[in-house]
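Colleague: Build me a model:
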Amino acid sequence: MKTIKGPALFLAQFAGDEAPFNSWADITRWAADCGYKGVQVPSWDGRLIDLEQASSSKDYCDEFKGIAAEAGVEVTELSTHLQGQLVAVHPAYDEAFDGFAAPEVRGNPKARQLWAVDQVKKALMASRLMGIKNHATFSGALCWPYMYPWPQRPAGLVETAFDELAARWQPLLDFADECDVNLCYEIHPGEDLHDGVTFEMFLERVNNHSRANMLYDPSHYILQCLDYLDNIDIYKDRIKMFHVKDAEFNPTGRQGVYGGYQGWVDRAGRFRSLGDGQVDFGAVFSKLSAMDFDGWAVVEWECCLKHPEDGAREGAQFVTDHIIRVTEKAFDDFADGGTDAAMNRKMLGLEN
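Modeller: Below is the predicted model of the structure:
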């Protein structure tokens, strides 16, 4: 067994134009002051990282990591959630997602998709130069508008969507292998990879690629009424990253999983700060520790009620309290009477 590393913080929800959230040096010092030992970096945010330089300059990467180390934190992983989303976009979402892309490719879906692929490649190269083995991303979605089977889906529609999704990601998975980095897809509503079944459909089409792995976040399973603990048992060999995020699902006679188009405060399913929701993190940390999870516990703060800075500080302590320092010996070693092969045979009544 291995002791999970942490706590770490995903910086995407905190980066901003005001100090200390507008520069790499300041935000890492702030994270360390909150009690974090690591930070996960949104590679699209130029206030924190220059992805172009990071993908090509070992000196830049060493300096980048050095600034974090001086502040007291480690760079745990890079993320291309926004760029990965743009690897596959159904036309219904063109305008909604266009703002994720660089200005020069907006309004041009083909150019935007090529830009997104290039961005993921650059983040993988940067991960290699930084010595980071896992990378967080989204799969994007071609089939999501047809998630509910009404009107009846034409035969082959889903299969065609997943064939195309796999074709777009296969070269990136091969490139990730060249970089010795795992691509960890956050299993998330809005993505074609939104549960275990869809992940398996994708995995089959990329020939069970060893670099196609999962970012496990139980909050997204709470909102789907999916068994988030059984999910760990099923996919333990593919779970390489972990977002520690809480959620609650309180259905009523008026709304359930779909939320009735309400905002986050008024939905039956809501993201909450750590400890304020329904995830059994004691069980989650126990299962991940028992399965030899060799990664970081990364807080992703999303809450419709609590202030983010309060959520961040409380989250650091919450994770610290839940990380299990795994034992190096069995609790009943004191009662070991010592045995050998002959005694084992005697105890089984196998002696002549």
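Colleague: going forward, measure contacts between C-alpha atoms and count neighbours the same way
Modeller: Fine.
Colleague: so where do the helices sit in the stretch 51-200 of the chain?
Modeller: 51-56, 58-71, 81-85, 94-98, 109-130, 157-179, 196-205 (DSSP state H, counting those that start in this stretch).
Colleague: Of the ones you listed, flag the one that's most buried.
Modeller: With neighbours taken as mean count of other Cα atoms under 10 Å, the helices of the stretch 51-200 of the chain reach their highest mean count in helix 81-85, at a mean of 23.
Colleague: For it, give me every contacting residue.
Modeller: With Cα atoms under 8 Å, 6 or more residues apart in numbering as the test, helix 81-85 has contacts from 42, 44, 100-101, 116-117, 119-120, 136-141, 191.
Colleague: Next up, the contacts around the residue nearest the centre of the chain.
Modeller: The chain has Leu215 as the residue nearest its centroid, 3.3 Å off, counting by Cα atoms, centre = their mean. For Leu215, the contacting residues are Ala136, Cys184, Tyr185, Glu186, Ile187, Ile239, Lys240, Met241, Phe242, His243, by Cα under 8 Å, 6+ apart.
Colleague: is it true that the second one touches Ser139?
Modeller: No - applying Cα atoms under 8 Å as the test, Cys184 and Ser139 come out as separate, 9.3 Å apart.
Colleague: and the spatially closest residue to Leu288 that is not a sequence neighbour, what helix or strand is that in?
Modeller: Leaving aside its chain neighbours, Leu288 sits nearest to Ile232 (7.4 Å; criterion: Cα to Cα, 6 or more residues apart in numbering). Using DSSP states H and E, Ile232 sits in helix 228-235.
Colleague: Can you list the buried residues in that helix?
Modeller: Applying a neighbour-count criterion of 16 or more other Cα atoms under 10 Å, the buried positions in helix 228-235 are Tyr228, Leu229, Asn231, Ile232, Tyr235.
Colleague: one more to line up against the first:
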Amino acid sequence: MKTIKGPALFLAQYASDEPPFDTLDAIAGWAASLGFKAVQIPSWDTRLIDLERAAREPDYCREIKATLARHGLSISELSCHLQGQLVAAHPTYDSLFDGFAPAHLHGDPHARQAWAVEQLMLAARASANLGLTAVGTFSGALLWPFLYPWPQRPPGLVEEGFTELARRWRPILDAYEAAGVDLCFEIHPGEDLHDGATFERFLAAVDHHPRCHILYDPSHLLLQQLDYLGFLDRYRERIRMFHVKDAEFTPSASQGVYGGYASWAERAGRFRSLGDGQVDFKAIFSKFAQYDFEGWAVLEWECALKHPEQGAREGARFIAEHIIFVTDRAFDDFADARTDCHANRTLLGLAPLAPHAGARHE
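Modeller: Below you'll find the predicted structure:
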């Protein structure tokens, strides 16, 4: 069995123009001081990484790794969540998603999509240069406005949506295959891949592509009232990344899964800092140990109440305390009788095997 790696920290919610969060070197020192062993880097944040240089210059990648190594850190993965969102964006959300792309692309969804695809291609090559094995992303969404079937969806709408989604992602997945890197879709509301059923639809549409995988974040599953432990059992062979994020769901007479348009602090379902929510992380870490998960346990901080720095400090300790250092021997080895085949047959009341008795006769 394998021991999960961690704790690691996703930097997206921490990077800013204020020190120590404004450069990779400074934020790495801060993260290391809290006990983190790795960082997950948002590939769109130029304060932390130049994605184009990382894709084209191995020497630059060595500089990044050396910067982190000075603080005892490594890179868990790159994130391309914002770029992935733009691969497939319904026109309803065009103006809202403009902020995910450079200013010169605003108002031009076709150019924005082309930029997003190129960014994902760069991330595949950059990950290979950095010695990484996985990239996290969103799938984007063409069908999200039609999630609830009222008004009734016309026949073929869902099928056409997934056919188009697969058409857009297939060349990207092929590029990740060429780079030897897994592409992990975070199962997330607002994406066409938001639960197990939609992931299965997409996986079938891309012919079970060997690089199509899952970023597992139980908080999004709990808020949908989905069996997040059963999800891990069912899709464990496709889960290659793990965001450790907590959440709570407390429905009332006035509010449920949909939230009633309330703010995050007032929703029935809301994200919480690690240990403050309802996710059963003891069970999750046990399953990852049982299933030989080789990746990182990465803290993604999102909380409607707690300050992010407190969330990071407590989260590093929380993950470290939940990591199961897997055993290298059975607990009852002390009672091993060291029997052999002859002794086993005797215990079963069977006669000794004749020489070559196991051979097949023609």
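Colleague: How close are the two chains, by TM-score?
Modeller: The TM-score (TM-score structural alignment, normalised by the length of structure 1) is 0.99; 352 aligned residues with a Cα RMSD of 0.7 Å.
Colleague: ok, of the contacts of helix 81-85 of structure 1, which one's closest to Arg325 of structure 1?
Modeller: Ala136 (25.3 Å; Cα to Cα).
Colleague: how near is that closest one to Ser23 of structure 1?
Modeller: Separation of Ala136 of structure 1 from Ser23 of structure 1 (Cα to Cα, to the nearest Å): 21 Å.
Colleague: Those two: which is more packed in?
Modeller: Ala136 (27 against 17; other Cα atoms under 10 Å).
Colleague: quick one, what contacts that one?
Modeller: Contact partners of Ala136 of structure 1, counting by Cα under 8 Å, 6+ apart, are Glu77, Leu78, Ser79, Thr80, His81, Leu183, Cys184, Tyr185, Glu186, Leu215, Met241.
Colleague: taking those residues one by one, which sit in strands?
Modeller: Glu77, Leu78, Ser79, Thr80, Leu183, Cys184, Tyr185, Glu186, Leu215, Met241 (DSSP state E).
Colleague: Pull the residues that contact stretch 176-196 of structure 1.
Modeller: So stretch 176-196 of structure 1 is contacted by 85, 121, 124-125, 127-128, 132-144, 173, 198-199, 202, 210-217, 220-221, 231, 239-241 (Cα under 8 Å, 6+ apart).
Colleague: which residues touch Ala54 of structure 2?
Modeller: Applying Cα under 8 Å, 6+ apart, the residues contacting Ala54 of structure 2 are Tyr60, Cys61, Arg125, Ala126, Asn129, Leu130.
Colleague: Contacts only, for the nearest residue in space to the fourth one that is not next to it in sequence.
Modeller: Take Ala126 of structure 2 and drop its neighbours on the chain: the residue closest to it by Cα to Cα, 6+ apart is Ala55, 3.8 Å away. Going by Cα under 8 Å, 6+ apart, Ala55 of structure 2 touches Leu122, Ala123, Ala124, Arg125, Ala126, Ser127, Asn129.
Colleague: If we use 10 Å, what do you get?
Modeller: Cys61, Gln119, Met121, Leu122, Ala123, Ala124, Arg125, Ala126, Ser127, Ala128, Asn129, Leu130 (Cα atoms under 10 Å, 6 or more residues apart in numbering).
Colleague: Next: Glu77 of structure 2.
Modeller: Glu77 of structure 2 makes contact with 8, 10, 38-43, 127, 130-136, 241, 295-296, 298, according to Cα under 10 Å, 6+ apart.
Colleague: How about Lys245 of structure 1?
Modeller: Applying Cα under 10 Å, 6+ apart to Lys245 of structure 1 gives the contacts 216-220, 271-275, 277, 279, 281, 297-303, 315.
Colleague: Show me which of these are buried.
Modeller: Neighbour-count burial (16+ other Cα under 10 Å) is assigned, among the contacts of Lys245 of structure 1, to 216-220, 271-275, 277, 279, 281, 297-303, 315.
Colleague: Go through these and flag which are in helices.
Modeller: Pro218, Ser219, His220, Phe281, Gly315 (DSSP state H).
Colleague: which one of these sits closest to Val105 of structure 1?
Modeller: When those are compared against Val105 of structure 1 (criterion: Cα to Cα), the nearest one is His220, at 30.6 Å.
Colleague: So which residues of the stretch 251-362 of structure 2 form strands?
Modeller: Ranges of strands in the stretch 251-362 of structure 2, per DSSP state E, counting those that start in this stretch, are 269-272, 296-299.
Colleague: How about the alignment partner in structure 1 of Thr163 of structure 2: what's its closest non-neighbour residue?
Modeller: Aligning on TM-score structural alignment places Thr163 of structure 2 opposite Asp163 in structure 1. Distances taken as Cα to Cα, 6+ apart put Arg205 closest to Asp163 of structure 1, at 6.7 Å, once the chain neighbours are dropped.
Colleague: contacting residues around the one you found?
Modeller: Applying Cα under 10 Å, 6+ apart, one finds that Arg205 of structure 1 lies in contact with Glu159, Phe162, Asp163, Glu164, Leu165, Ala166, Ala167, Gln170.
Colleague: how much space between it and Asn182 of structure 1?
Modeller: Distance of Arg205 of structure 1 to Asn182 of structure 1, given as Cα to Cα: 17 Å.
Colleague: And Tyr146 of structure 1, by the same measure?
Modeller: 29 Å.
Colleague: now do Ala341 of structure 1
Modeller: Distance, Ala341 of structure 1 to Asn182 of structure 1, by Cα to Cα: 43 Å.
Colleague: Next, count neighbours for the nearest residue to Gly269 of structure 2 once chain neighbours are set aside.
Modeller: Residue nearest to Gly269 of structure 2 in three dimensions, not counting chain neighbours: Phe249, with 4.2 Å by Cα to Cα, 6+ apart. Neighbour count of Phe249 of structure 2, defined by other Cα under 10 Å: 20.
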